[in-house]
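**Q** predicted model and sequence follow; I will ask about them next.
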Amino acid sequence: MQAFISWSGEPTRTLGHELKEFIDTAFAGHVQSFLSDANIAPGERFNDVINDRLETSIIGIHLLARANMAEPWILFEGG
């Protein structure tokens, strides 16, 4: 099962890394978490990876703060 963690800017980026670590530890072998900041390698096509993970993830976790509620990436990944 895959979980997609959506974030935009600080502090949600930091929270995303903490949440990814928790999910990977607590649900090891059952849930694979995806965080763009941690799981997209340099040189990979960012949009292709994001689209693929959005299509294959069963769980979506959207980290919101007042500063990022209207950010295009949050709206795209949540939409």
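**A** Nice, thanks for sending it over. It should be emphasised that the depicted structure is a prediction, and the values quoted were computed from it without experimental measurement.
**Q** every contact and neighbour count from this point should use C-alpha atoms.
**A** Will do.
**Q** the nearest residue to residue 46 once chain neighbours are set aside: how many residues sit nearby?
**A** Among residues not flanking residue 46 along the chain, residue 40 sits closest, at 6.9 Å (CA to CA, 6 or more residues apart in numbering). With neighbours defined by other CA atoms under 10 Å, the count for residue 40 comes to 14.
**Q** so residue 40 is in contact with residue 48, correct?
**A** No - at 10.2 Å, residue 40 and residue 48 do not qualify as touching, with contact defined as CA atoms under 8 Å.
**Q** residue boundaries of the helices in this protein?
**A** With DSSP state H as the criterion, the chain has helices at 12-26, 36-39, 46-56, 72-78.
**Q** between the ones you listed, which gets nearest to residue 62?
**A** Closest to residue 62 of the helices of the chain is helix 72-78 (CA to CA; 7.2 Å).
**Q** got another one to weigh against that:
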Amino acid sequence: MKIFLSWSGSLSHEVAKSLDGWLPQVINALEPWLSSKSIDKGARWFEEIGENLSSTDFGIICLTQSNISAPWVLFEAGALSKSLGQARVCPRVISRWLKMLHR
């Protein structure tokens, strides 16, 4: 099962990278899709992201206080929830204490 990992900013990117490595260890059938890792250098990134958003029914959105209203996060959340009957979107809220550890 493919899982789209949405992020915006350095802190949420670090959490998304952690999820990318951890999720397949917990459930072998999971295939995380992380744009910073999954898009080849020189590829048309917008098309790659759009294609993966349209073919994925499950996503985890890594949210921080600074990106909660970022246009790109809102776009990806909307695209993930495209089919209300099948799609699942799980927010992963990154709290202040984790931000302090990140420093």
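**A** Received, thanks. Computed from a predicted model, the values in this text were never measured in an experiment.
**Q** can you calculate the TM-score here?
**A** The TM-score (TM-score structural alignment, normalised by the length of the first structure) is 0.92; 78 aligned residues with a CA RMSD of 0.9 Å.
**Q** hang on, the earlier thing: and the helices of the first structure, which is most packed in?
**A** Highest mean neighbour count of the helices of the first structure: helix 12-26, a mean of 16 (counted as mean count of other CA atoms under 10 Å).
**Q** let me see the residues that make contact with that one.
**A** 5-7, 31-35, 37-38, 63-65 (CA atoms under 8 Å, 6 or more residues apart in numbering).
**Q** any idea how far the residue nearest to residue 46 of the first structure lies from residue 77 of the first structure?
**A** Noted for residue 40 of the first structure: a distance of 15 Å to residue 77 of the first structure, by CA to CA, to the nearest Å.
**Q** what is the neighbour count of the nearest residue to residue 8 of the first structure once chain neighbours are set aside?
**A** Leaving aside its chain neighbours, residue 8 of the first structure sits nearest to residue 68 (6.0 Å; criterion: CA to CA, 6+ apart). Neighbours of residue 68 of the first structure under the rule other CA under 10 Å: 18.
**Q** same check on the one 3 residues further on?
**A** Residue crowding around residue 71 of the first structure was assessed by other CA under 10 Å; the count is 13.
**Q** hmm, residue 3 and residue 32 of the first structure touching each other?
**A** Yes - contact criterion CA under 8 Å: residue 32 of the first structure and residue 3 qualify, at 6.1 Å.
**Q** just want to know which of those two has more residues nearby.
**A** Ranked by neighbour count (other CA under 10 Å), residue 32 of the first structure and residue 3 place residue 3 first, with 20 against 16.
**Q** the more buried one matches what in the second structure?
**A** Alignment note (TM-score structural alignment): residue 3 of the first structure maps to residue 3 of the second structure.
**Q** touching, its match and residue 29? I think so.
**A** No - at 10.4 Å, residue 3 of the second structure and residue 29 do not qualify as touching, with contact defined as CA under 8 Å.
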